[in-house]
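Novice: Only the shape, not the letters, is given here:
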């Protein structure tokens, strides 16, 4: 009788382990989606204490400057 109970326990734990492995990715995805939704809601409401800002004004990157120069040349030549 003891062997039968031990085999039943091992079988039940195996089934539960497989169930956890199948459900875990879905749970992780749900938690991730809820975190992203919360961040989007906070961004829409505009909490200034949550946003990181620097005191230095931002400058356009070199790529932006180059693209702006190319656009202005196209407008002048046409």
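Specialist: Cool, got the structure. Worth saying up front: this structure is predicted, and the values here are computed from it rather than measured.
Novice: From now on I want contacts and neighbour counts done on CA atoms only, so please keep to that.
Specialist: Noted.
Novice: could you list every residue that touches residue 6?
Specialist: Applying Cα atoms under 8 Å, 6 or more residues apart in numbering to residue 6 gives no contacts.
Novice: Please identify the helix or strand for it.
Specialist: If you go by DSSP states H and E, residue 6 is part of helix 2-45.
Novice: what about versus this one:
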């Protein structure tokens, strides 16, 4: 190999190294985002499964409007 070929090879390796250094953070970020997305998706699926299991055993609690209306009805019956 001549000196010109050696310099060309060295320059090509330097450019390739700089390219890798510039692209590597992006690739790491993409991999991190995909991992976080997968974890969020798994958590949502687990939450939906637990919600489906709890929905049949959930006790019914009267709403505030029902409680207020019942209170007013009982006052009317007492005062009349």
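Specialist: Yes, it's here. Everything quoted here is computed from the prediction, not taken from an experiment.
Novice: So after superposing, what's the score?
Specialist: TM-score of the superposed chains, computed with TM-score structural alignment, normalised by the length of the first structure, equals 0.57; 47 aligned residues with a Cα RMSD of 1.4 Å.
Novice: sorry, back to before: the helix holding residue 6 of the first structure against the second structure, how far on average?
Specialist: With mean Cα distance after the TM-score superposition for the first structure, helix 2-45 of the first structure departs from the second structure by a mean of 0.5 Å once superposed.
Novice: quick check, distance from that helix to the centre of its chain.
Specialist: Computed by Cα atoms, centre = their mean, to the nearest Å, the chain-centroid distance of helix 2-45 of the first structure equals 18 Å.
Novice: Beyond that helix, next helix or strand please.
Specialist: helix 62-77.
Novice: Could you list every helix and strand in contact with that next one?
Specialist: Using 3 or more Cα pairs under 8 Å, 6 or more residues apart in numbering; DSSP states H and E, no helix or strand is in contact with helix 62-77 of the first structure.
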